[in-house]
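Asker: Need the 3D shape of this:
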Amino acid sequence: MADVCTHLDTIHDVTPSAEGCEDCLKTGGTWVHLRLCRECGHMGCCDSSPSKHATAHFHATEHPIVQSAEPGEDWLWCFPDQVAFELG
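Answerer: Just a heads-up that it's a prediction; the model follows:
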């Protein structure tokens, strides 16, 4: 596990793809928390959610960084480096 994220160059200003988890909204699923892909804007659900769409999006696209889309939270997670961080 890395101490720092080595994928900062993939972070972009993005527009969320949906008001909730894009995939859960399509299938009628439910989510616990939301994660925003900082490469393309895909809004997915966290790993505490039944379908884990944010992680599935990473595996399908290799987009490495998601940001918490929860109010009051500003942390990001890098899947390949397995590290949480905040932009300073």
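Asker: make it CA atoms for all contacts and neighbour counts henceforth
Answerer: Noted.
Asker: Show me how far the helix or strand that contains W77 is from its chain's centre.
Answerer: Element membership for W77, per DSSP states H and E: strand 75-78. Once both centres are worked out by Cα atoms, centre = their mean, to the nearest Å, strand 75-78 turns out to sit 8 Å from its chain's centre.
Asker: And that strand, what's buried?
Answerer: Across strand 75-78, burial judged by 16 or more other Cα atoms under 10 Å covers L76, W77, C78.
Asker: which non-adjacent residue is nearest the last one?
Answerer: Ranked by Cα to Cα, 6 or more residues apart in numbering and with sequence neighbours excluded, the top spatial neighbour of C78 is I65, at 4.6 Å.
Asker: Sequence B follows; please return its structure for comparison with A:
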Amino acid sequence: MTANCTHLDKAEDVTPSGQGCVECLASGGTWVHLRVCRTCGHVGCCDSSPGKHATAHFHHEDHPLVSSYEPGEDWWWCFSDEVAFKVPDSPTFTYG
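Answerer: Down below sits the predicted model:
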């Protein structure tokens, strides 16, 4: 399934930027689910959240890959190719 994403070369060994959405924490906002940018480690909220900060980060920085920052989830998303997939043996991140 990873063959559908053409941006895996953008993935780096990252450390999540925090325990919550960077922008929501700064503004007092809330989130539904969290995503980690696999290029720089930015933690942003999902599109079900009011701020949609993970998508905004993609548009601002052109970092196409995120993964879930939720317990028990190990999927990735490529914004550019609009495809969800798993990367075997990739580190998973969970907050809390």
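Asker: picking that back up, after superposition, how close is the strand holding W77 of the first structure to the second structure?
Answerer: Aligned to the second structure and superposed, strand 75-78 of the first structure gives a mean residue distance of 0.2 Å (mean Cα distance after the TM-score superposition for the first structure).
Asker: C-terminal to that strand, what's the next element?
Answerer: strand 83-86.
Asker: about what we covered before: list the contacts of the residue nearest to C78 of the first structure.
Answerer: By Cα atoms under 8 Å, 6 or more residues apart in numbering, I65 of the first structure lies in contact with H7, T10, I11, C37, R38, E39, L76, W77, C78, F79.
Asker: State the distance from the fifth one to D9 of the first structure.
Answerer: Here R38 of the first structure is placed at a distance of 10 Å from D9 of the first structure (Cα to Cα, to the nearest Å).
Asker: Repeat that for D81 of the first structure.
Answerer: 14 Å.
Asker: So those two - more neighbours on which side?
Answerer: Higher neighbour count among D81 of the first structure and D9: D81, with 16 against 8, using other Cα atoms under 10 Å.
Asker: Which residue ranges of the first structure form strands?
Answerer: 34-37, 43-45, 65-68, 75-78, 83-86 (DSSP state E).
Asker: and the second one, how far from the chain's centre?
Answerer: The offset between the C-alpha centroid of strand 43-45 of the first structure and the centroid of the whole chain comes to 6 Å, using Cα atoms, centre = their mean.
Asker: count of residues packed around C45 of the second structure?
Answerer: Neighbour tally, C45 of the second structure, other Cα under 10 Å: 28.
Asker: Could you measure from it over to V36 of the second structure?
Answerer: Distance from C45 of the second structure to V36 of the second structure, by Cα to Cα: 9 Å.
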